[in-house]
Each structure stands twice: as structure tokens, then as C-alpha cells.
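J.: below: sequence and its predicted model.
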Amino acid sequence: MISWWKHMALWKKIFIGLCLGLIVGLLFKDVALMLKPLGTLFINLIKMLIVPLIFATLVTGITSMEDLSKMRRIGLKTFSIYLVTTAIAVAIGLAFGIFFEPGAGVALNNTAAVVAKKAPPLIDTLLALITTNPVESLAKGDILQIIFFAIFLGISISLAGEKGKPVAAFFDSFSEVMFKMTEIVISFAPIGVFGLMAWVSASYGIDVLISLAKVIACVYIASIIHMALTMGGGIALLARLNPITFFKGVASAQTVAFTTTSSSGTLPITTSNAIHNLGVSKPIASFVLPLTGCDHQYGWNRDLPRYLCDVRGASLWR
């Protein structure tokens, strides 16, 4: 039994943990509510990796390219893919909202407390990219500022030539250590997912799911359409990769993204899947994924379709 579990694919283990958590939460509510610490511990471990992993891998990705013109080309391609797939995702979401009106008749509590959040002016967003204290930004986890500083540092290391190579070597070793740490944390994913799903299903129950059945159905159907057509089609036409191979390669990260509802929290697993399962080179994965796969204060990338776009954006540069 232990040998069978040990040799099972990670995504299968995570899926089993998800299903068992759902069942335990529905059948044994009191016990399931006590399992929340398992999920919290796993999420905290994942979050612990985010800042150092983004910083180290992004610097390494830039210094590994050597040719800065290549970085510019990849950056433009990544940004273009990001915009196109985002536009398609928005169009699909609007279409489902207009035709099916999934929220009609659903009563929301405390609606008076809901306040629309106004997007900050573009100039403020651009100015906020530049940190006045990189150490403080790293401590606070300000992802946009960390990314900007990491890119700036990586470019400066490359321009420094021979004298910058010891620094590049340090970050290369540091990123390898972070990847190894990521592997260790990922190995606990089935337990963490089990705890999360058990607590969620016990806390909300089947009645809440039934009352929101139309909303949930629209979200999942729209997501499946986006994954199958936008992501699968892009993978087949642009990356020349079998979509089935792609989705199998990111299955474990998909499952973790589904249970944690966070693309930034899934970044370590996303990066590992892109490199080890899809054959994306470390420099490309290290450069592309941190740029497009992080939640931050402006609310980008907060759903599963966007996460899939992140991995596809990296796989195009294999």
C-alpha cells in the first residue's frame, strides 16, 4: 500500500485528497472542522516560498539569458499573450453573465457594506512599481515592487560582465535551493488539500452549494470552455504541444489552485510543473511565470483560467 502510494503521480494524490476531504466534510462535520490547521499549515508553507522564489528565480532567469534583446522579445510576447487571453476570458465571462444571469434571485447579506473599489490612476500604478526600500518591499511581500527590483538587479548583473558573474552564480544556487524547498513543500500537498476541502465542505455544506448551483455551474462551464478552447487551442497552434499532455502536466498545480484560489500561492508548484513536466527551460519559466502568475494589490490573476494562461505563456518558449 505504501509503495503504491509512493509511486502514484502527484496530481492523482492531490485529487484523492480533494475528494476525501469533500466526503469527510459532508459526513463528519465536527471532525472536519478540526482539520483546518492542516490546510492552513500547507498554505503558509506555500506563501513562505513566494517572495524568495520570485526574487531568486526572476534574477536568475534574466542573468541566464545573457542576451538582453532576447529578454525584451520574450517580455513582449508574454505581455501580448497575457492581453489576448485576458480579453477572451473577459468576453466569455460577460457572455455567460448576459445570457444566463446566474446571480439573478440570489440574495446577498450585508450588501450595504459592499463598496466598489476604484482602480488607481495609471500614473500612480507606474510610480508604485519603484520601491524606495527594496528590503521593506521584500518583508511586506509587495510583489510588483519585488518584480521591478529583481528585473533591474538582473539586468545590472548582466551589464556588469565578469564582475557580475559571482553574484549571478549566487542567485543561481539560491534558486536551486528554493526549487528543492518547493519540492519538499509540494510533497505535502495531498494532506493540505484534504484539510482545506474538509473544512470548506463542513463549513458551508451542501445547502449553500445548491442555492448557488446556477452561479457555480456557469463559472465552471465558462472556465472549461476557456481552458479547452483558448488554452488548449493556443497550446496546439502556437506551442505545437498536445493539449492533453499539457493539462496532465499541470494537473497537480490546477488542483492546488482550485483549493487555495490563489495563483500566487500556486506559483511554486506552477514553476515546478512547467520545468519538470512540460520541459520549459528554467530561465524562461523563471522569467515568465513570476511576471504573470501573482496576485497583488491591484487584483490581477485571481482565477484558474488566468493561472492556466500563466503556464501556457511559459510553455510557448520551451
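T.: On my side now, so go ahead. In this text, all values refer to a predicted model and were calculated from it rather than measured experimentally.
J.: make it CA atoms for all contacts and neighbour counts henceforth
T.: Will do.
J.: can you pull the contacts of the residue nearest the centre of the chain?
T.: With distances taken as CA atoms, centre = their mean, Ser263 lies nearest the centre of the chain, 2.6 Å away. By CA atoms under 8 Å, 6 or more residues apart in numbering, the residues touching Ser263 are Ala257, Gly293, Cys294, Asp295, Asn301, Arg302, Asp303, Leu304, Tyr307.
J.: ditto for Tyr298
T.: By CA under 8 Å, 6+ apart, Tyr298 lies in contact with Ala119.
J.: another structure for you, compare them:
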Amino acid sequence: MTLTKKILLGMFLGIIVGIFLNLVTPQAYPTIETYILSPVGKIFISLIKLLVVPIVIVSIILGTAGISDPKKLGRIGTKTIVFFLTTTAIALTLAIGLATLFQPGVGNFQLEGAQFEGKEAPPIVDTLLNIVPTNPFEAMTEGNMLQVIFFSILVGFAISQLQGRVKLVVDFLDQANDILMFLVGVIMKLAPYGAFALIAVAIGGQGIDAILAMAKYFGIVLLALFAHLVITYGSAVAMFGKTNPITFIKNFSPALAVAFSTSSSSATLPVSMDVAQKKLNIPKSISGFVQPLGATINMDGTAIMQGVATIFIAQVYAVDLSMGDLLTVVLTATLASIGTAGVPGVGLIMLSMVLTSIGLPVEAIGLILGVDRLLDMTRTAVNITGDATCALMIAKGEERHAESYSEAIAES
């Protein structure tokens, strides 16, 4: 069996075990979860997270160094940011449209038990200013990915300008990259077991009752995620990436399975980069630059959840949102995708910002907490697909740019 099939089998068995524990032996679930399932899942996630910061540093330095032309680096960076912000706005618009059409919040919902204590998100300006680290080693220790990325880009730029004078450093980084990717392969052999444990905990902990109570909201978020995946990313892959979308998804499926299991774009980053480079044939320089940046600021799946959740909560409280309110939701959530990058619980923090901006009660987030863990798994898979789509699109664009430049030189 291929690794992807093993992971999918592990996920399927995890669903069966989770349902069994929740419905048949709920009294045994806490013990099994505490001593078997959670330790296995946490060990798997910890092993992957162990490699995240080293891989981000090495890949971005090599990626930036490989783009020796500052104009090319600026072009790729601009394309990346524009793609992420544009697709986030599209995701929000799609989510708001579907939620308005199907009205998941119309019905009888118990509001008394809805509780949520929102954490204050840092202002966007402060986040942008804090991108520049005062101590890069502290940023690495704390896992502040924006600061780590900024430092790595600076080092990569310096290497690109010094070129042959620092060949020893480049050789060291190349070999370090080989070591890290080998370790990714080793850890991925444990992925089926990690997927089994993580899915069993998610299903067993939430239960069927929570899912049924929020079935309409749950279904609309999944529909919006699927539509965004097929329409937005599928179109970008076909039109700009010059690749069959089905082939793209098939080749990228190992990373999608890990994303679904871990619910973490950062934790999935080593796997998604490895798959993008080996199976999608995206150059290391572009993959190493675009995907770590995307894992930090690209949150289309989260944006879809925010759009549907905002309309759902407004409908539950019978609040009519104006066109201005809807535009505020799109703008706030799009900017917040960068402004709250790297903050734990980023999805719910961003949602609390959006609700506050249009005057809806933040405690209403408690209504969706029951199914958010399951939806988080799906939207993480959508997030990393967006990162890979952007990397593929830019890679093909740079190929066309190089061909046009060569033709222009030949004609002159």
C-alpha cells in the first residue's frame, strides 16, 4: 500500500473507533483518550513540529538565495501576497453568499449556554512592525514565524549577493536540507498511526449529537470549502499553473491527509513542501519561499469559516446585516489574515475581531465550538492547497517569463 492509502485507512479506522467509543462505550473514552490516543497523536504532531522552524529557515534562505535577481525576488513576493489576499477575499465572498442563501442560523438555538472568552488580537500595524526581530534566536525559540521568515529572507538575500564567496555556507544549507527532508520521510512512516489517533479523538470527543445539532452550519462550511477548492484553486491550477486540477490533487494528496489529521498548516509544512517539490515539480527556490509564507498568512479555509459563522450568528440573533456590514466583514477578515498570523487559536481570534467590527456578540462563538475541531481539519487542508497552488502558479509564470526574456534576447 502507498503511504497515502495507509493514512486514509488510518483515518477511516479512527472514525469508526471514535464513533464506537462515543456511542457504545462513552465511559471508557476518557481513559483510552488519555493513555492511548492522545499520546500517540501528540507524539506524531510533536515530531513534525520539531522540523518546522529548521525547515523554514533552511528552505527560505536557499529559496531567496536561489532568486539572485532582486527584481525577480520582488516580483515573486508581490505575486504571492496579491494571490493570498485575493483568494481570501474570494473565499469570504463565497462563504457569505452561501450562508445568506441557505440561512443556517434560522431555527431554534439555545443561546443561554453559549460562552466564549475572546482573546485580544494585536493591532495590524503592531504585527507588521514586529515582523523585524530584535533577536532572531528568540524568534526561533518562540516559533514567531513572521520574524523567522524575515530573518531568513535577509540572510538569503545576502548570500545571493555574495555568491561564490559563501559557497561553503550554501553547501552546508543544501546538505542540511537533505537531512531534514530525509527526517520528514522517516516521520511520515508514523503518519497512519498519528492520523488514526487524532481522528479518533476528534470524533470521540465531539460526538454525533454535537454534529447533528449544527448540521446545517457544518454542511454549508464544508460546501463553501469544497467550492473554493474546486472553483478558485481549480481554475488557478488549470489556467495559470497549466496543470490538470485532478492530477494536482492526486499528487498533493499525502500532504492533504496529514493536514486533515493535524489541523495545523505549520505542522504540515515539512510534508507539503516535500510533496510539492517531488510530485508537483515545483522548484525548491519557489516552494521554499512561497509555502512557508503561505503557512503563516494564507488562511482561506479559516476565512470561509468566519464568513459562514458571521452570517450564522447574525441569523441566530435576528440581526440584519447591511451591505456595508458585509463589506466590513470581508475587509476585516482579509486584513486579519495577516494581522493575527502566528497567534494561537488564530481562527477564533480572527472571528472575534470580525464579530466585534459589526457589533455582534463575541460570546456567540460558543455556539460553533462543538463542531469547530472537525471543521478545522478540513479548512487546514484547504489552506495548504492554496499555498501549493500559489507556488505552482508562480513557478509556471516564472518559466514563461524566462522564455519570453530568452526570445527577446534572441530577436535583439
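T.: Noted; the coordinates are in hand. Source: prediction; values computed, not measured.
J.: TM-score for the pair, please.
T.: Overall, the chain-to-chain superposition scores 0.91 on the TM-score scale (TM-score structural alignment, normalised by the length of the first structure); 310 aligned residues with a CA RMSD of 2.1 Å.
J.: now which residue in the second structure aligns to the residue nearest to the centre of the first structure?
T.: Applying TM-score structural alignment, one finds that Ser263 of the first structure aligns to Ser265 in the second structure.
J.: and the gap between its match and Thr232 of the second structure?
T.: 19 Å (CA to CA, to the nearest Å).
J.: so how far is Thr31 of the second structure from the match of Ser263 of the first structure?
T.: 29 Å.
J.: please say which position in the second structure Phe287 of the first structure maps to.
T.: Match for Phe287 of the first structure (TM-score structural alignment): Phe289.
J.: same deal with Ser211 of the first structure?
T.: By TM-score structural alignment, Ser211 of the first structure lines up with Ala213 in the second structure.
J.: which residues does the residue mapped onto Ile96 of the second structure from the first structure contact?
T.: Superposed on the first structure with TM-score structural alignment, Ile96 of the second structure falls opposite Leu94. Listed by CA under 8 Å, 6+ apart, the contact set of Leu94 of the first structure is empty.
J.: three-state assignment of Leu94 of the first structure?
T.: Counting by DSSP: H, G, I helix; E, B strand; the rest coil, the backbone at Leu94 of the first structure sits in helix.
J.: residues in the first structure matched by stretch 228-238 of the second structure, start to end?
T.: Under TM-score structural alignment, the match for stretch 228-238 of the second structure is residues 226-236.
J.: what does the matching stretch rub up against?
T.: Contacts for stretch 226-236 of the first structure (CA under 8 Å, 6+ apart): 85, 88-89, 92, 241-243, 246, 305, 308-309, 312, 316.
J.: just the buried ones from those, in PyMOL syntax?
T.: Restricted to buried positions by 16 or more other CA atoms under 10 Å, the PyMOL selection for those reads:
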select buried, resi 85+89+241+243+246+305+308+309+312+316
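J.: burial count for the match of Ser211 of the first structure?
T.: Neighbourhood size, Ala213 of the second structure [other CA atoms under 10 Å]: 14.
J.: and if you look at Thr2 of the second structure?
T.: 7.
J.: quick one, what contacts the match of Phe287 of the first structure?
T.: By CA under 8 Å, 6+ apart, the residues touching Phe289 of the second structure are Ser59, Ile60, Gly63, Thr64.
J.: and the last one, what pairs with it in the first structure?
T.: Structural correspondence for Thr64 of the second structure with respect to the first structure (TM-score structural alignment): Ile62.
J.: excluding covalently adjacent residues, which one is nearest to its match?
T.: Closest residue to Ile62 of the first structure apart from its sequence neighbours, by CA to CA, 6 or more residues apart in numbering: Gly154 at 5.4 Å.
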